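Undergrad: I would like to see how this sequence folds:
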Amino acid sequence: MKKTFYLFLFFSFIFCQFLSAQPELFRNNFNEYKDFGLSKRQIQELKKEGELIIFNRDKHTTRFAKKLFNKKVGRTVKEKRRTGKEEYEVIARKKILHYRINYIFFDGDKNSYKSIEKSRQRMLNLLEKDYNFESIARQYSMDQNRYKGGDSGWFKIESVNEDFKNAITNTMRYADEVFRVDLPEQNWYYLIKKSYSPQKIEEILVIKRKN
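TA: All right, here's what the predicted structure looks like:
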């Protein structure tokens, strides 16, 4: 019984180590308020009044978020919380270009480039035989996005590494094309599927004040 328990712990640890390889691909530092046309000084002044929050129409679909999207700039929504009353004011709104892809991630810290390239070529061969990219991603991608078939969800292009950005915005790429992207400085390697065309998604900038 003890032996079985320790084996379970061991494989759980290995599995967690495998999933912890998820890179900070979509967390590149950038000024997320610039799309709303506000200066740094304006942003600083607003932050003195309360907390700034960006709502995305695709990602935020709660009843409360929908209520905010129905408000014009300058209008407010008041809410009662456990911590007291809160007021949310819509400061700005804009439709902002977003990108979306499917990807398979290979961790260069865990596998040699030679091994990664061999795996990528094998997967490209499978895709030529009409295997499903999302199914391959679920089986082989080395981050937690594997459970979504490697679907990145909609993201702003500024949120990713410059080399990655240049690769996925290349206008020579055609719809559903699968291609390699290497980020050797981070030791991150990818197969990318151009699954979606860029799309403008409405976002609103909201300030939350406590009363």
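Undergrad: switch to C-alpha atoms for all contacts and neighbour counts from now on
TA: Will do.
Undergrad: Shouldn't residue 78 be within a helix?
TA: No - under DSSP: H, G, I helix; E, B strand; the rest coil, residue 78 falls outside any helix and is assigned strand.
Undergrad: List the contacts of it.
TA: 85, 86, 87, 88 (CA atoms under 8 Å, 6 or more residues apart in numbering).
Undergrad: secondary structure element for the second one?
TA: In the assignment (DSSP states H and E), residue 86 maps to strand 84-98.
Undergrad: Quick check: of the contacts of residue 78, which lies closest to residue 127?
TA: Residue 127 has its nearest neighbour among those in residue 88, at 48.2 Å by CA to CA.
Undergrad: I'd like the distance between that closest one and residue 211.
TA: 11 Å (CA to CA, to the nearest Å).
Undergrad: go on, residue 85?
TA: Per CA to CA, residue 85 is found 5 Å from residue 211.
Undergrad: buried stuff in the helix or strand where residue 12 lies?
TA: Element membership for residue 12, per DSSP H and E: helix 2-19. Using 16 or more other CA atoms under 10 Å as the test for burial, helix 2-19 gives residue 18.
Undergrad: Second chain to compare with the first, below:
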Amino acid sequence: MKLFLSALCLGFSLTAFAQNVTKELKDIETEEQAEAYVDGKKKKHYQIMRFNEENHQSKLAQDLLSGGQGTTTSTRTQFEKTYFKVVGKTNDPHYRLSYIYLDGKKHSMKEIDLIRKKVLLKHDSQLETFANLAKKYSDAKNAFKGGDTNWVKITDLPTTLADLDEILGHKVDDIYMVSNKETNQFYIVKKTHVIRRIKEVKVLKVVEQL
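TA: You can find the predicted model right below:
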């Protein structure tokens, strides 16, 4: 009997939580409201995500991208139900580069200059692809992806690389150097794509434990 009552109470509790989430999501319409809603909550269960039409090809992403502001959907597994609501939608310019990051705190300038020369020589002579060279030399987290940034807004690039004039000043396949000696950040950059406008949505995600 106690087990039955406990299960019953748990069922009522989960139903109430689901109803609360549905009501709360209904009242959230803007990015600012969504940010205020997740502030201070566990990121594992409450977060704001971004999906764009180039980097995200799942059915969920496509459904969210094709819907308008306020589009809401959910997914369910044995253990949780996840709610998604579109709180922002843009069609802004996106950029795609590949880069090798050299940390001046790990390498001397002599070592950095030597790596630069090796990269240019091997790439220009087609001995190795830029992606392989990035995997070999880059100190960045995206080294395992060959230094590829994927499609991102300029504000999502490393600060030292987020120079629109610099990017526009180069053609696709150009390789150029960017340095910030004050922060000990040194980059070998390859422009891999022309600028493209890409649809992107900001999505409020809430996870309900079942």
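Undergrad: rewinding a little: how big's the offset between the strand holding residue 86 of the first structure and the second structure?
TA: Following the fit onto the second structure, the mean deviation recorded for strand 84-98 of the first structure is 3.1 Å by mean CA distance after the TM-score superposition for the first structure.
Undergrad: about what we covered before: which of residue 85 and residue 211 of the first structure has more neighbours?
TA: residue 85 (12 against 9; other CA atoms under 10 Å).
Undergrad: I'd say that one and residue 77 touch.
TA: No - applying CA atoms under 8 Å as the test, residue 85 of the first structure and residue 77 come out as separate, 10.7 Å apart.
Undergrad: Could you report the neighbour count for the residue mapped onto residue 193 of the first structure from the second structure?
TA: With TM-score structural alignment as the criterion, the equivalent of residue 193 of the first structure in the second structure is residue 190. Residues within reach of residue 190 of the second structure, counting by other CA under 10 Å, total 24.
Undergrad: cool, and residue 204 of the second structure?
TA: 26.
Undergrad: Then residue 89 of the first structure?
TA: Residue 89 of the first structure: 20 neighbours (other CA under 10 Å).
Undergrad: That one pairs with which position in the second structure?
TA: Here residue 89 of the first structure is matched to residue 85 in the second structure, going by TM-score structural alignment.
Undergrad: hmm, who's touching stretch 81-89 of the first structure?
TA: 73-80, 206-211.
Undergrad: Can you pull up the most central residue in the second structure?
TA: Closest to where the C-alpha atoms of the second structure average out (CA atoms, centre = their mean) is residue 50, at 7.0 Å.
Undergrad: That one reaches residue 202, doesn't it?
TA: Yes - at 4.6 Å, residue 50 of the second structure counts as touching residue 202 under the criterion of CA under 8 Å.
Undergrad: Now do the closest residue in space to residue 160 of the second structure that isn't next to it in sequence: how many residues are near it, please.
TA: Nearest-residue entry for residue 160 of the second structure: residue 180, 6.8 Å, with adjacent residues in sequence omitted and distances by CA to CA, 6 or more residues apart in numbering. Applying other CA under 10 Å, we find 13 residues neighbouring residue 180 of the second structure.
Undergrad: Go ahead and confirm residue 180 of the second structure touches residue 186.
TA: Yes - Residue 180 of the second structure sits in contact with residue 186 when judged by CA under 8 Å, with a separation of 6.3 Å.
Undergrad: What strand or helix carries residue 194 of the second structure?
TA: Counting by DSSP H and E, there is no helix or strand that carries residue 194 of the second structure.
Undergrad: now swap in residue 47 of the second structure and tell me
TA: Per DSSP H and E: strand 46-52 holds residue 47 of the second structure.
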